[in-house]
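Participant: using only what follows, build the 3D model:
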Amino acid sequence: MKLLLENKTAVITGGSSGIGLATAKLFAQEGANLVLTSINKEELDKVVGEITGAGGKAIGLVADSADPKAPKEVFTKAIETFGQVDILVNNAGYGDMYSIEETTDEHFEMVAQINYFGIFRYCREAVQHFMPRNEGVIVNVTSVNGSLPVCGVAYTSTKGAVNIMTKNIAIRFSGTGIRCNAVAPGHTDTPMARAWAAGDLAGGDKMLRYNSLYVNTEVPPTQPEDQANAILYLVSDMSKAVTGRVLTVDNGAYMY
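Facilitator: Model (predicted):
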């Protein structure tokens, strides 16, 4: 049986832990060539070693999504190594809990550089590479907090903005072979989410108190693999007629 991503090359930002790691492992099982980025070289080397040791093809690049030069450098290396890029998964992100009155301009700018401008730049680089072939897929990992904003004001604002950007890109390329969708995870069992649930994210627990008012907190968290399965669906030909969608994966906790 043909693998879903056989001979496809995928760039996954934030690919060394959490949802990015689960996605990388699943894509490798489905035959993809992987270009993984992270700011953590030790984690990155470990993941690449595991994938290549199991017979997969992967390279790791230390890259900060807030760096304006990173997307071009990553795509250049990916093309040098594998010939072209077929898939972009924008997974890297930063979470915080600072409420509006606590958020400085500098903090909002820092969050936006990672969660919004970084994704914008990677998307721009991707579509410029996709357009000559009229083919390629982008999945942006956002958050349920982009629609039900019970975390920090910078985090939720940037996630909501990426949802809109996703739709804008999809409209621009509607009817072509270039697609853009988003996955909006609910509470997922990752290091960042565990810190959020404990009130240990930057900004403390001031916004966390509102979570129980709007969210079914009795619903168990999703696993990174649940998000990876949704991402795989959106990058594969199973969803070839799907674009401009934000797919919520949350076990039904956020009924907004």
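
Participant: drop to CA atoms for contacts and neighbour counts, all remaining ones
Facilitator: Noted.

Participant: so how many other residues sit close to the nearest residue to residue 67 once chain neighbours are set aside?
Facilitator: Closest residue to residue 67 apart from its sequence neighbours, by C-alpha to C-alpha, 6 or more residues apart in numbering: residue 118 at 7.3 Å. Close neighbours of residue 118, defined as other C-alpha atoms under 10 Å, add up to 25.

Participant: residue 167 should be in a strand, yeah?
Facilitator: No - with DSSP: H, G, I helix; E, B strand; the rest coil as the criterion, residue 167 is assigned helix and is not in a strand.

Participant: that one: how many residues sit nearby?
Facilitator: Counted with other C-alpha under 10 Å, the neighbours of residue 167 add up to 19.

Participant: if I read this right, it contacts residue 245, doesn't it?
Facilitator: Yes - here residue 167 lies in contact with residue 245, judged by C-alpha atoms under 8 Å, at a distance of 6.9 Å.

Participant: what sits up against the strand or helix carrying the residue nearest to residue 67?
Facilitator: Per DSSP states H and E, residue 118 falls inside helix 118-130. Residues from elsewhere that reach helix 118-130 (C-alpha atoms under 8 Å, 6 or more residues apart in numbering): 65-68, 71-72, 75, 85-86, 88, 90, 136, 138, 140, 162, 165, 178.

Participant: mind naming the longest strand for this structure?
Facilitator: If you go by DSSP state E, the chain has its longest strand at strand 178-185.

Participant: what angle do helix 118-130 and that strand make with each other?
Facilitator: Strand 178-185 and helix 118-130 are oriented at 150 degrees to each other (axes from the mean of the first three to the mean of the last three C-alpha atoms, to 10 degrees).

Participant: can you give me the helices in the stretch 151-256 of the chain?
Facilitator: For the stretch 151-256 of the chain, helices defined by DSSP state H, counting those that start in this stretch occupy the ranges 153-172, 191-197, 211-214, 224-235.

Participant: and stretch 155-175, what's buried?
Facilitator: Judged by neighbour count (16 or more other C-alpha atoms under 10 Å), stretch 155-175 contains these buried residues: 155-167, 169-170, 173-174.

Participant: now do that stretch: distance to the chain's middle.
Facilitator: On the basis of C-alpha atoms, centre = their mean, to the nearest Å, stretch 155-175 is displaced by 13 Å from the centre of the chain it belongs to.

Participant: returning to what we had before: give me the buried entries from the contacts of helix 118-130.
Facilitator: Here, 16+ other C-alpha under 10 Å leaves 65-66, 71, 75, 85-86, 88, 90, 136, 138, 140, 162, 165, 178 buried among these.

Participant: with secondary structure and distance to residue 20 added, can I get these in CSV?
Facilitator: Shown next, in CSV, are the buried ones among the contacts of helix 118-130 (DSSP: H, G, I helix; E, B strand; the rest coil; distance: C-alpha to C-alpha, whole Å):
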residue, secondary structure, distance to residue 20
65, coil, 14
66, coil, 17
71, helix, 17
75, helix, 18
85, coil, 17
86, coil, 17
88, strand, 12
90, strand, 9
136, strand, 19
138, strand, 14
140, strand, 11
162, helix, 17
165, helix, 21
178, strand, 22
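
Participant: I have a second one here; can you model it like the first so I can compare?
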Amino acid sequence: MASVIQSQKTALITGAASGVGFAVAKLCRNKGMHLALLDIDESNLTKTKLVLSDLDPNLKTEAYVLDVADRSAWKDIADNISRSFPEIDLVVLNAGRGYKPQIQESRGRMNPWLDTEYWSKTFDTNVFGPLNGLDVILPLILDSKSKTPKSIVVTGSKQGITNPPGGNNPAYNASKAAIKSLTEHLAHDLRSDPITSHISVHLLIPGWTWTGFMGNVGPNKEQDMKKPTGAWYPSQVAEELSAGLEKGLFYIICPDGETDRALDQARMKWGSEDVYEERPALSRWEDGWKGRAEEAIQADANARRS
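Facilitator: Presented below is the predicted three-dimensional model:
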């Protein structure tokens, strides 16, 4: 399927007011696309609409304030979207929040296993946010008179694959692992049904990217950002997404300034082998395995590069 990022097509993007969402929206606008922008941050969403409208006032730009975890709000906004945009060609469900578990008074430290609210908030945004979007946007695509190619992109995370341990990570990692699984099922189901086979599904997996998640808030000019040397700009992730859609990739895995594709592949391979090699869970970080894991991963990465 050809990429749907084309002039006069329409893109619907959540998390559009900053970071990767804004970068994807800007790329789509530069390609001549109409935009439906959704974000919980009303102030930055207003700025985003102005910035993107100014790039081409002849293209339609609508903004909708939305908490993706709010299912009823999704339904209300879907009605407005369907009235403004008779066709939606690209859907980018770009939801990702990380929360810190509360400090346990008796222990004086954060413990994710004693804070169910931490888990609930993370899954409400990171898992049910995209599911809520699919619940109301997928019917709009299916009801459209045109059967031209459409694409759905869901933003995942390498942490949902490599699963690095850490005090704040369990809920985030688990939520992104769930996103990987549900997006794989969605892709299979849609391409296997003749009625929906014109809808392609893609999992965007950014690398280390300097986004609003890390303090880069709002539709900032990238040259004004103060980012670490190894991190990518959000625009680089957007370009990688565009290239992945052109190639028809499902897994669109982005490198960054510190981790190339070969190292990503070697790390993911090691993690998957924990199961059938009968190693300890997360052996890459296990004291008795760290050295062997690092040596094997580096050797594998070097072999892939040669």
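
Participant: care to give me the TM-score?
Facilitator: The TM-score (TM-score structural alignment, normalised by the length of structure 1) is 0.80; 227 aligned residues with a C-alpha RMSD of 2.4 Å.

Participant: please identify which of the helices of the stretch 151-256 of structure 1 is closest to residue 255 of structure 1.
Facilitator: Among the helices of the stretch 151-256 of structure 1, helix 211-214 comes nearest to residue 255 of structure 1, with 8.4 Å by C-alpha to C-alpha.

Participant: so where in structure 2 does that closest one end up aligned?
Facilitator: Counting by TM-score structural alignment, helix 211-214 of structure 1 lines up with no residues of structure 2.

Participant: can you list the buried residues in that helix?
Facilitator: residue 211.

Participant: how far does it sit from the chain's center?
Facilitator: 25 Å.

Participant: packing partners of it?
Facilitator: Contact partners of helix 211-214 of structure 1 among helices and strands, from 3 or more C-alpha pairs under 8 Å, 6 or more residues apart in numbering; DSSP states H and E: none.

Participant: what about the helix holding residue 118 of structure 1, distance to the chain center?
Facilitator: For helix 118-130 of structure 1, the distance to the chain centre is 13 Å (C-alpha atoms, centre = their mean).

Participant: give the buried residues for that helix.
Facilitator: By neighbour count with 16+ other C-alpha under 10 Å, helix 118-130 of structure 1 contains the buried residues 118, 119, 120, 121, 122, 123, 125, 126, 127, 129, 130.

Participant: identify the farthest-apart pair in the residues you listed.
Facilitator: Farthest apart among the buried residues of helix 118-130 of structure 1 - using C-alpha to C-alpha - are 118 and 130, which lie 18.3 Å from each other.

Participant: I figured residue 23 of structure 2 hits residue 240, correct?
Facilitator: No - here residue 23 of structure 2 does not reach residue 240: they are 11.2 Å apart, not a contact under C-alpha under 8 Å.

Participant: comparing these two, which residue is more hemmed in?
Facilitator: More crowded of residue 23 of structure 2 and residue 240, by other C-alpha under 10 Å: residue 23, with 24 against 19.

Participant: the more buried one: which element?
Facilitator: In this structure, residue 23 of structure 2 sits in helix 19-30 according to DSSP H and E.

Participant: mind listing what the equivalent of residue 95 of structure 2 over in structure 1 touches?
Facilitator: Using TM-score structural alignment, the partner of residue 95 of structure 2 in structure 1 is residue 92. Listed by C-alpha under 8 Å, 6+ apart, the contact set of residue 92 of structure 1 reads 13, 14, 15, 20, 38, 65, 114, 115.

Participant: narrow the residues you listed to those in strands?
Facilitator: Of the positions in the contacts of residue 92 of structure 1, residue 38 sit in strands, assigned by DSSP E.

Participant: mapping onto structure 2, list which of the contacts of residue 92 of structure 1 remain contacts.
Facilitator: By both residues aligned by TM-score structural alignment, their matches' C-alpha atoms under 8 Å, the contacts of residue 92 of structure 1 still in contact after alignment to structure 2 are 13, 14, 65, 114, 115.

Participant: now render the contacts of residue 92 of structure 1 as JSON lines, adding distance to residue 50 of structure 1.
Facilitator: Formatted as JSON lines, the contacts of residue 92 of structure 1 follow (distance: C-alpha to C-alpha, whole Å):
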{"residue": "13", "distance to residue 50 of structure 1": "18"}
{"residue": "14", "distance to residue 50 of structure 1": "16"}
{"residue": "15", "distance to residue 50 of structure 1": "13"}
{"residue": "20", "distance to residue 50 of structure 1": "14"}
{"residue": "38", "distance to residue 50 of structure 1": "16"}
{"residue": "65", "distance to residue 50 of structure 1": "24"}
{"residue": "114", "distance to residue 50 of structure 1": "27"}
{"residue": "115", "distance to residue 50 of structure 1": "28"}
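
Participant: show me what residue 130 of structure 1 aligns to in structure 2.
Facilitator: The equivalent of residue 130 of structure 1 in structure 2 is residue 141 (alignment by TM-score structural alignment).

Participant: that older thread, so what does the residue nearest to residue 67 of structure 1 match up with in structure 2?
Facilitator: Under the alignment by TM-score structural alignment, residue 118 of structure 1 pairs with residue 129 in structure 2.

Participant: now do the aligned partner of residue 190 of structure 2 in structure 1 against residue 163 of structure 1, distance only.
Facilitator: Superposed on structure 1 with TM-score structural alignment, residue 190 of structure 2 falls opposite residue 173. Going from residue 173 of structure 1 to residue 163 of structure 1 by C-alpha to C-alpha, to the nearest Å gives 16 Å.

Participant: try residue 34 of structure 1
Facilitator: 25 Å.

Participant: what of residue 39 of structure 1?
Facilitator: On the measure of C-alpha to C-alpha, residue 39 of structure 1 and residue 163 of structure 1 end up 24 Å apart.

Participant: stretch 15-34 of structure 1: how far from the chain's middle?
Facilitator: Distance, centroid of stretch 15-34 of structure 1 to centroid of chain: 12 Å (C-alpha atoms, centre = their mean).

Participant: correction: stretch 76-94 of structure 1
Facilitator: Here stretch 76-94 of structure 1 shows a centroid-to-chain-centroid distance of 12 Å under the convention C-alpha atoms, centre = their mean.

Participant: now do the buried residues in it.
Facilitator: For stretch 76-94 of structure 1, a neighbour-count test (16+ other C-alpha under 10 Å) marks 77-78, 82, 84-93 as buried.
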